[in-house]
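Q: Sharing a model that was predicted from the sequence below.
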Amino acid sequence: MALVDYSALGGVALLTLNDPPANAYTHEMMKDLDAAILAARFDAEVQVIVITGAGDKFFCAGAKIGMLRDADPTFKYYFCLHANETLSRLEHTPKLCIAALNGHTVGGGLEIALACDIRIARKNAGKIGLPEVALGVLPGTGGTQRLARLVGGSRAIQLMCEGKTFDFETGHQLGLVNEIYEAPSHQEYLERVIAYARGFTLPNRAALAVGRIKRAVQTGLEVGLEQGLALERELQAELFASDDAREGLAAYMEKRKPIFRGK
């Protein structure tokens, strides 16, 4: 049985971490997530990826502690390496990725969310944080690096060394959460997130441009300014050569709504 459910409709791929009660991940779940990311990447009909957790209690509680306790050091090293590769693959995919935080998002669960481009939480649905220090380890699936890039080095060190978890409102103030949706049910919350995601799909939004904006930022943050500007120019040249750019410029001049086709 797959531990990550995959569905695609209306330009949006929905990836659901599904291992109740906490949707904690194992190597098997990470392999399923890796496969789902690749499926969404290669699906020409998909322009946006949404990742969420099954149920209304947990987005993801991170790695299964029992698995880590019982595994030998070599397995644990390669487990972390593959998890890092999986989340890097998500970042490298030139399609917008939204994390729908439907419940508690802690430890490795937050690390998955940090690899997404936008994080939308359900109001009062759970806690968020990186408490790995209480286990005598550090956030080992990109948390030390991605958190620092979001909130700055000093604040990231404080949050990880204190190991506290906090509500989504605090996460919003810190910049970990982009938006908080109030919804009476999990289903209505998820429908709102997917509706938001569809706002970035064809034919109303230039999905090619959205994906290249993501790539410019994700890669540009990791290199010097001159290299980042060079990447920006190359991506812009690619977009200028597209049918969508010609359509967007023509629609502006003709005072009409553009119809983008992703080409």
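A: Cool, the structure landed. Numbering: from 1, shown residues only.
Q: okay, CA-based contacts and neighbour counts for the rest of this
A: Noted.
Q: Tell me the first helix or strand C-terminal of the strand or helix carrying Thr144.
A: If you go by DSSP states H and E, Thr144 is part of helix 143-151. For helix 143-151, the following helix or strand on the C-terminal side (DSSP H and E) is helix 153-162.
Q: What residues of that following helix count as buried?
A: The neighbour-count check on helix 153-162 (16 or more other CA atoms under 10 Å) flags Ala156, Leu159, Met160 as buried.
Q: neighbouring contacts of it?
A: Defining contact as CA atoms under 8 Å, 6 or more residues apart in numbering, one finds that helix 153-162 is touched by Gly129, Leu130, Pro131, Glu132, Val133, Leu138, Pro139, Thr144, Leu147, Ala148.
Q: That one versus helix 143-151: what angle between them?
A: Helix 153-162 and helix 143-151 are oriented at 140 degrees to each other (axes from the mean of the first three to the mean of the last three CA atoms, to 10 degrees).
Q: ok, back up a step: just the contacts of helix 153-162: which are in strands?
A: Judged by DSSP state E, strands contain the following of the contacts of helix 153-162: Gly129.
Q: And the contacts of helix 153-162, which of them are buried?
A: Buried among the contacts of helix 153-162 (16+ other CA under 10 Å): Gly129, Leu130, Pro131, Glu132, Leu138, Pro139, Thr144, Leu147.
Q: Distance check, the closest residue to the last one other than its chain neighbours against Asn84.
A: Computed as CA to CA, 6 or more residues apart in numbering, the closest residue to Leu147 that is not its neighbour in sequence is Ala156, at 5.9 Å. Distance, Ala156 to Asn84, using CA to CA, to the nearest Å: 19 Å.
Q: Put this next to the previous one:
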Amino acid sequence: MFKFEKIDRLGMITLDKSPANSYDIHFFNEFETILNSIENDKDIAVVLLKSAIPKFFCAGADIKVFAKNTVEQNNEMVAMANKTATAISSSNKIYVAFLNGHTLGGGLELACACDIRLASNKKFLIGLPEVKLGLMPGNGGIPRLVNAVGTSYAYEMVVSGNPINSEEAFRIGLAHKLYNEETAEEEALTYATNLSKGPKKAMAAIKQTFALGVGKSTSDFLKLETEMVETLYDTFDAKEGFQSFVEKREPKFE
């Protein structure tokens, strides 16, 4: 169901569960094992999450399995989905999702748990269609979508269940980069590789500052920022950053 590869400071998780990367409880059990391994790897700074299936990033829950399950079984699967998304969003690693196929329901919730979303301009659908099944998102889709695009866009997407394309996703800020289909996969890998060369402690501190600070008053946010930056002044990476600037060379962060 998954392929994992490590290239220097970059970890790559490839979803590979035909036909649509639809998930069930076994999917999340395997996913959790990979995420735990990544979290314990001190070398990895950035993780790229992508799909091996051309038409899909992830279609969310397997509807046939969901329909057959008991309420208790579905609650267990939703709990695991939430646990997985929380592990990604709370990790010290920077997670980058590359969307190059249909990204629907729990698939979009998974992408929204990532820190950065890259997309190709290939024709595919992005959305949270749960309302069309008489349900609503339950794996963090609503709050994370609000964080990504704002309340107005998020509300309309969720209450209508209507999908958007990648160009619209880029326009409203759901996708941070939009690449041409022909070169998108290569460009996404280049982006993630370059990001992984950055200072891990600083990037982790930035991620934590945004996670804890957004929604606070400006004064509390400023206080948090000051506290976080103070933890970085005496690090190897900060010293290397200054030294490399003075010497006019590329920094080699720890």
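A: Everything's here; your move. Computed from a prediction, not measured in an experiment: that's the story for all the values here.
Q: Fetch the TM-score of the aligned pair.
A: The TM-score (TM-score structural alignment, normalised by the length of structure 2) is 0.93; 254 aligned residues with a CA RMSD of 1.7 Å.
Q: related to what we said a few turns ago, which elements pack onto the helix holding Thr144 of structure 1?
A: Judged by 3 or more CA pairs under 8 Å, 6 or more residues apart in numbering; DSSP states H and E, the packing partners of helix 143-151 of structure 1 are helix 108-114, helix 153-162.
Q: could I get those as TSV with distance to Gln47 of structure 1?
A: Output for these, formatted as TSV (distance: least, CA to CA, whole Å):
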stretch	distance to Gln47 of structure 1
helix 108-114	18
helix 153-162	32
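Q: so which of the ones you listed comes closest to Ala237 of structure 1?
A: helix 108-114 (29.2 Å; CA to CA).
Q: With structure 2 overlaid, report how far the following helix or strand past that closest one is off on average.
A: Downstream of helix 108-114 of structure 1, the next assigned helix or strand under DSSP H and E is strand 118-122. Superposing on structure 2 places strand 118-122 of structure 1 at an average distance of 1.0 Å from its equivalents, by mean CA distance after the TM-score superposition for structure 1.
Q: Can you list the neighbours in contact with strand 118-122 of structure 1?
A: Residues outside strand 118-122 of structure 1 that contact it (CA under 8 Å, 6+ apart) are 97-103, 113, 168, 176-183, 189, 193.
Q: ok, 10 Å please
A: 50-52, 56, 59, 96-105, 110, 113, 128, 168-169, 171-172, 175-186, 189-190, 193, 196 (CA atoms under 10 Å, 6 or more residues apart in numbering).
Q: Restricted to strands, list these.
A: Per DSSP E, those map to strands at 50-52, 59, 96-101, 104-105, 128, 179-181.
Q: quick check, nearest of these to Tyr25 of structure 1?
A: Phe59 (10.9 Å).
Q: Trace that closest one over to structure 2, please.
A: Aligned counterpart of Phe59 of structure 1 in structure 2: Phe57 (TM-score structural alignment).
Q: Quick check: that match touching Gly105?
A: No. Phe57 of structure 2 sits out of contact with Gly105 when judged by CA atoms under 10 Å, with a separation of 11.1 Å.
Q: Stretch 101-108 of structure 2 spans what distance, first to last residue?
A: End-to-end distance of stretch 101-108 of structure 2 (CA to CA): 11 Å.
Q: do the same with stretch 10-23 of structure 1
A: Start-to-end, stretch 10-23 of structure 1 (CA to CA) is 26 Å.
Q: can you tell me what part of structure 2 it aligns to?
A: The alignment of stretch 10-23 of structure 1 onto structure 2 (TM-score structural alignment) covers residues 8-21.
Q: and the equivalent of Pro139 of structure 1 over in structure 2, what is it in contact with?
A: Structural correspondence for Pro139 of structure 1 with respect to structure 2 (TM-score structural alignment): Pro137. Counting by CA under 10 Å, 6+ apart, Pro137 of structure 2 makes contact with Val78, Gly105, Gly106, Glu109, Leu128, Pro129, Glu130, Val131, Pro143, Val158.
Q: is it possible to export those residues to JSON lines including distance to Asn121 of structure 2?
A: Shown next, in JSON lines, are the contacts of Pro137 of structure 2 (distance: CA to CA, whole Å):
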{"residue": "Val78", "distance to Asn121 of structure 2": "31"}
{"residue": "Gly105", "distance to Asn121 of structure 2": "20"}
{"residue": "Gly106", "distance to Asn121 of structure 2": "21"}
{"residue": "Glu109", "distance to Asn121 of structure 2": "20"}
{"residue": "Leu128", "distance to Asn121 of structure 2": "19"}
{"residue": "Pro129", "distance to Asn121 of structure 2": "21"}
{"residue": "Glu130", "distance to Asn121 of structure 2": "24"}
{"residue": "Val131", "distance to Asn121 of structure 2": "26"}
{"residue": "Pro143", "distance to Asn121 of structure 2": "26"}
{"residue": "Val158", "distance to Asn121 of structure 2": "22"}
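Q: Nearest to Thr33 of structure 2 among these?
A: Distances from the contacts of Pro137 of structure 2 to Thr33 of structure 2 were compared by CA to CA; the smallest belongs to Val78, at 17.2 Å.
Q: what's the counterpart of that closest one in structure 1?
A: Aligned by TM-score structural alignment, Val78 of structure 2 pairs with Cys80 of structure 1.
Q: ok but that match is inside a helix, no?
A: Yes. The assignment for Cys80 of structure 1 (DSSP: H, G, I helix; E, B strand; the rest coil) places it in a helix.
Q: Mind listing what's buried along stretch 41-48 of structure 1?
A: Residues of stretch 41-48 of structure 1 classed as buried by neighbour count (16+ other CA under 10 Å): Arg41, Glu45, Val46, Gln47, Val48.
Q: Just tell me the aligned range of that stretch in structure 2.
A: Using TM-score structural alignment, stretch 41-48 of structure 1 pairs with 39-46 in structure 2.
Q: And the contacts of the matching stretch?
A: 6-12, 35, 38, 87-88, 91-96, 192-201, 203-204, 254.
Q: just checking, which of those belong to strands?
A: Counting by DSSP E, these contribute Lys6, Ile7, Leu10, Gly11, Met12, Ile94, Tyr95, Val96 to strands.
Q: Can you give me the neighbour number for the closest residue to the fourth one other than its chain neighbours?
A: By that I understand Gly11 of structure 2. Nearest residue to Gly11 of structure 2 in three dimensions, chain neighbours excluded: Val47, at 4.6 Å (CA to CA, 6+ apart). Neighbours of Val47 of structure 2 under the rule other CA atoms under 10 Å: 26.
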